[in-house]
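Enquirer: no FASTA, just this:
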């Protein structure tokens, strides 16, 4: 069993949280700018520029939603550091390998259980 360097991982998580918050702020400003452009275009369904602008808003909104989800995972990981459970799988309670934590410090699951908890994409 290895000891988790909690401060190392806290620092990684806080840096990642700050980076994501900056990106989210930028993305929100971009969405607002695109929406303003869309209003100025007086688009209709037949305007190709309007369609690409709507696609751009959809893409930015989707990325923002993903970042919001990741931010939640980071905050949960920081809470686990505080309560002393960081580094153990939420499912089996076994230690998560150090290299996995280095790659994804916000993870709450070992590889085996991460597969089970991965969000499923709808099948068309």
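Expert: Noted; the coordinates are in hand. Everything numeric in this text was worked out from a predicted model, so none of it was measured.

Enquirer: please count neighbours and contacts with C-alpha atoms only from this point.
Expert: Fine.

Enquirer: mind checking the SS state of the residue lying farthest from the centre of the chain?
Expert: Distance from the centre of the chain peaks at residue 46, with 34.7 Å (Cα atoms, centre = their mean). Secondary structure state of residue 46, per DSSP: H, G, I helix; E, B strand; the rest coil, is coil.

Enquirer: mind checking how far it is from residue 52?
Expert: 11 Å (Cα to Cα, to the nearest Å).

Enquirer: what about residue 96, neighbour count?
Expert: For residue 96, the neighbour count with other Cα atoms under 10 Å is 21.

Enquirer: please name the nearest non-neighbouring residue to it.
Expert: residue 110 (5.0 Å; Cα to Cα, 6 or more residues apart in numbering).

Enquirer: tally of neighbours for that neighbour?
Expert: 21.

Enquirer: just residue 29 next, same as before
Expert: Neighbourhood size, residue 29 [other Cα under 10 Å]: 12.

Enquirer: and residue 89, how far is that from residue 68?
Expert: Relative to residue 68, and taking Cα to Cα, residue 89 is found at 22 Å.

Enquirer: adding another structure so you can compare the two:
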């Protein structure tokens, strides 16, 4: 990584990782925008011409709850992505936060914001811990 006119410039593998993180970030932000618009759209029933029947209201409430839950989960992923970008800048990207060993390139290719190596992730899951993706 080099600094060029006040901007960070990544090269080689760091550039690939940065590009993957930015792509994941863009995807999550797009999903968050979609879910936020859908969850906060109170006029949805009016658009369909639906009366305020109890079943319709219940269905709409369930859908709104689901959209808000998805929005919350996507916010968690966005935080993981932002943290991964910071680790990339600090030279700590790709290291398992549990054991310190490198996270495999295959895992980073699938989930560029991974926090744990496969071994540690599996260990946490077996113990029933809720761990970041």
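Expert: Received it, and whenever you're ready, just let me know what you need. The model shown is predicted, which means the values in this text are computed figures rather than measured ones.

Enquirer: coming back round to it: next one: the residue nearest to residue 96 of the first structure from residue 78 of the first structure, what distance?
Expert: 17 Å.

Enquirer: need the contact list for residue 93 of the second structure.
Expert: Contacts of residue 93 of the second structure were listed using Cα atoms under 8 Å, 6 or more residues apart in numbering, and they are 84, 85, 87.

Enquirer: that one maps to what in the first structure?
Expert: The alignment partner of residue 93 of the second structure in the first structure, by TM-score structural alignment, is residue 86.

Enquirer: now do the SS call for that match.
Expert: Once three-state DSSP is applied, residue 86 of the first structure turns out coil.

Enquirer: same check, this time on residue 24 of the second structure
Expert: Residue 24 of the second structure ends up helix, using three-state DSSP.

Enquirer: give me the aligned partner of it over in the first structure.
Expert: Per TM-score structural alignment, residue 24 of the second structure is aligned with residue 16.

Enquirer: tally of neighbours for that match?
Expert: Neighbour tally, residue 16 of the first structure, other Cα under 10 Å: 17.

Enquirer: where's it relative to residue 23 of the first structure, distance?
Expert: 11 Å.

Enquirer: what of residue 85 of the first structure?
Expert: 29 Å.

Enquirer: residue 101 of the first structure too?
Expert: Relative to residue 23 of the first structure, and taking Cα to Cα, residue 101 of the first structure is found at 23 Å.

Enquirer: higher neighbour count, those two?
Expert: In terms of neighbours (other Cα under 10 Å), residue 101 is the more surrounded of residue 101 of the first structure and residue 23; the figures are 18 against 14.

Enquirer: wait, doesn't the more buried one sit right on residue 109?
Expert: No: if you go by Cα atoms under 8 Å, residue 101 of the first structure and residue 109 don't touch, sitting 9.5 Å apart.

Enquirer: residues in contact with the spatially most central residue of the second structure?
Expert: The centroid of the second structure falls nearest to residue 77 when counting by Cα atoms, centre = their mean (2.2 Å). If you count contacts by Cα under 8 Å, 6+ apart, residue 77 of the second structure has them with residue 28.

Enquirer: which one in the first structure is aligned with it?
Expert: So, by TM-score structural alignment, residue 77 of the second structure is matched to residue 70.

Enquirer: so that match is in which element?
Expert: helix 48-83 (DSSP states H and E).

Enquirer: and that helix, which residues are buried?
Expert: Residues 50, 53-54, 56-57, 60-61, 64, 67, 70-71, 73-78, 80-81 are the ones in helix 48-83 of the first structure that count as buried (16 or more other Cα atoms under 10 Å).
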